[in-house]
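A.B. asks: here is a sequence with its predicted model. Questions after.
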Amino acid sequence: MKISHYLYNTFIIETDDKKIAIDPGGLMFYFFRFTTIIPKSEWKSITHIFVTHGDPDHYWHADRLEESSGAPIICNKTMIKNVDGKNLMLGPRDKGLAFTTEVAKIHTLTVDETIEVDGMSITGIKTTHGSLTFRLGPFSKTLTPGPEERIGWGAIGFRIQIDGKTIVNLGDTLLHADEWSSINSPDVLMIPIGGKTVHNTMDVKEALQAVQVMKPKLVIPCHYNCPAFFSKKYNPADEHEFKKEVEKLGINCAILYKGDSINY
């Protein structure tokens, strides 16, 4: 199995017969660039697309990737509405809660629900997106997830059992130690660590608590030091300190920068 990390929570997982894309978002608001995080050279070979929530930077290109590859999208049921027999996804490039984007192939699930897709067993994991604060000079605005808010819409994590291995991806989330206690020793845990300055996800300390609860074999930190909102290092975190603390627990930790891969 080959795991490649790009930015934010964007990953590609490759096995002998599958190539999974997680959160195929866009590089948002940085010098007004809206480029794809997953290189277009990879698009046609993708076999499955996972979306953890409805923030545009996490799935800006999901429908385009589906159209290019023919791969199904796997997401929370709340990301889809059936209107006149059509499956409409929350529009990646629309404002607000607009369900406008038709998708041809879709598999949905809820928290604690397990579905079987093409030989994979996929279980929804409880996640909660934290509040997000935008700052520009003396001005700031805080967005808090809620029933009428776009931010964090449809948040869900995934436990993916594939080729005898268990992969856990949590997306953007705060700590849910009690709910995650049933996740026992996954092979790989992809976990956000950049929530210290802006608490939209766990910070390093909270992520370490999650690692202690789940006891994975390999941890890959993500969603930290990312370009966003005119900053080259939004959601700052010390990944080397995190790695050191994880390894004190007797658990392997791999730091993957943009485009880096690991064979597992």
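C.D. replies: Everything's here; your move.

A.B. asks: make it CA atoms for all contacts and neighbour counts henceforth
C.D. replies: OK.

A.B. asks: ok, which stretches of the stretch 151-264 of the chain are helices?
C.D. replies: 177-180, 204-214, 239-248 (DSSP state H, counting those that start in this stretch).

A.B. asks: A further structure is provided below for comparison with the first:
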Amino acid sequence: MVRVRFLGHAAFEIAGSKKILIDPFLTGNPKAAAKPEELDADLILVTHAHGDHIGDAVAIAQRTGAKIVAIYDIANYLVENNEGITTIGMNYGPTEVDGVKIVQVPAWHSSSDGKYSIGNPCGYIVEMDGVKIYHAGDTFVFSDMALFNELYGPIDVALLPIGGHFTMGPKEAAKAVELLKPRKVVPMHYGTFPPIEKDPEEFKRLVGEKAEVVILNPGDVLEL
């Protein structure tokens, strides 16, 4: 069994034979379901360099010894500016880390430390214990999402942003579901701050019968 715990915003904990954190933005996150010191991890996946996604990745890695997986430029940036961490830099494509299959896929967004651009944004398709999970990162919908299902599907659950303003809104995310064809979909990256206030029930209505929409509150767990 693989357990997917929503930690708020775009942060998730995926627990199976390994424990994986994705975009662990907890400090400063008004919807955070855990504190950084409460979490353990083997791997930390970072989708891009914005502070609400890198979040507490370095602090957790320094404390736990978790490896940080990120696009090559971000991985280098992190290891050069922080002591006591191990990073795995990659680029769009597949790899395997400690028995976990990871595909880094494109995302349409930006990536910076707030001043300078760092690397490209990405999403991840993670396969662990026979379960495939797609975390889109911050992105707009794009037609190549159909390739993710064709090459790496079927996707058991897709974690998709619906907040608009910085990412897809409900309409665009529903189109992404049509392209990805996941069995289940969990909306994320909404309701954390005023610009991304959206109703997940609108997203659920737009998806209709294309997939099972599972709306998680911060702290809720989806078992797969």
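C.D. replies: Perfect, thanks for sending it. Bear in mind the structure is a predicted one, so any value in this text is a computation, not a measurement.

A.B. asks: pick the most deeply packed of the helices of the stretch 151-264 of the first structure.
C.D. replies: Across the helices of the stretch 151-264 of the first structure, the average number of neighbours (mean count of other CA atoms under 10 Å) peaks for helix 204-214, which reaches a mean of 19.

A.B. asks: can you tell me what part of the second structure it aligns to?
C.D. replies: Helix 204-214 of the first structure corresponds to residues 170-180 in the second structure, going by TM-score structural alignment.

A.B. asks: with the first structure superposed, average distance for the matching stretch?
C.D. replies: With mean CA distance after the TM-score superposition for the first structure, stretch 170-180 of the second structure departs from the first structure by a mean of 0.6 Å once superposed.

A.B. asks: ok, the residue nearest the centre of the second structure to Pro154 of the second structure distance?
C.D. replies: The centroid of the second structure falls nearest to His135 when counting by CA atoms, centre = their mean (3.9 Å). To Pro154 of the second structure, His135 of the second structure is 14 Å away according to CA to CA, to the nearest Å.

A.B. asks: again with Lys35 of the second structure
C.D. replies: According to CA to CA, Lys35 of the second structure and Pro154 of the second structure sit 33 Å apart.

A.B. asks: so Ile74 of the second structure, which state does it fall into?
C.D. replies: helix (DSSP: H, G, I helix; E, B strand; the rest coil).

A.B. asks: counterpart of it in the first structure?
C.D. replies: Residue pairing (TM-score structural alignment): Ile74 of the second structure is matched to Met79 of the first structure.

A.B. asks: show me what contacts that match?
C.D. replies: Counting by CA atoms under 8 Å, 6 or more residues apart in numbering, Met79 of the first structure touches 53-54, 89-90, 153-154.

A.B. asks: any idea which of these is closest to Ile251 of the first structure?
C.D. replies: His53 (28.1 Å; CA to CA).

A.B. asks: wait, what's in contact with the residue of the second structure most remote from its centre?
C.D. replies: The outermost residue of the second structure, judged against the average C-alpha position, is Glu83 (24.5 Å), by CA atoms, centre = their mean. Residues in contact with Glu83 of the second structure (CA under 8 Å, 6+ apart) are Gln62.

A.B. asks: element containing it, please.
C.D. replies: Using DSSP states H and E, Glu83 of the second structure is not contained in any helix or strand.

A.B. asks: this completes my enquiry, with thanks.
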